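Novice: predicted model follows, preceded by the sequence.
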Amino acid sequence: MDLRRMARRARRENTLEHAMLRAAMTFGGFALVIQISLPLGFVLLLAFLFLKNG
């Protein structure tokens, strides 16, 4: 499933569909960033507390 090709087709056919697809892609990227940054932040927080106490 190529999102760029789908977006191009959606832009040609229907601007509303294209806007929804872009919103879904943006939300997906945002969710991916959160998914990656949350465990990293948690690990950094644990390391900081460990170093501060130890």
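Specialist: That came through, no problem. Numbering: from 1, shown residues only.
Novice: contacts and neighbour counts: CA atoms only from here.
Specialist: Noted.
Novice: longest helix anywhere in this protein?
Specialist: helix 15-53 (DSSP state H).
Novice: got another one to weigh against that:
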Amino acid sequence: MIKNEIESMRNVLNQLIGNQEDYGKIYDLSTKLDCLIVDYYNQEDTINFNG
């Protein structure tokens, strides 16, 4: 599920890049994307560790 959110946000980011008017949206999305990636890998590490 998180992986799908990451891919979705990455696609939106790619569409927004180059449009200066959307800089605020790009910044917010990239921050959320970073958090999701960290959460995703922390979850993966936990699963692998407990696995």
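Specialist: Everything's here; your move. The model shown is predicted, which means the values in this text are computed figures rather than measured ones.
Novice: in structure 2, which residue is closest to the centre?
Specialist: Centroid-nearest residue in structure 2, with C-alpha atoms, centre = their mean: residue 33, separated by 2.2 Å.
Novice: which residue is the nearest non-sequential neighbour of that residue?
Specialist: Once flanking residues are discounted, residue 33 of structure 2 sits nearest to residue 6: 6.2 Å by C-alpha to C-alpha, 6 or more residues apart in numbering.
Novice: what's the helix or strand for the one you found?
Specialist: helix 2-16 (DSSP states H and E).
Novice: run through the neighbouring helices and strands of that helix.
Specialist: helix 23-50 (3 or more C-alpha pairs under 8 Å, 6 or more residues apart in numbering; DSSP states H and E).
Novice: give me the mean distance between the helix it packs on and structure 1.
Specialist: Comparison of helix 23-50 of structure 2 with structure 1 after fitting gives an average deviation of 1.0 Å (mean C-alpha distance after the TM-score superposition for structure 1).
Novice: sorry, back to before: starting from residue 44 of structure 2, give me the distance back to the residue nearest to residue 33 of structure 2.
Specialist: To residue 44 of structure 2, residue 6 of structure 2 is 14 Å away according to C-alpha to C-alpha, to the nearest Å.
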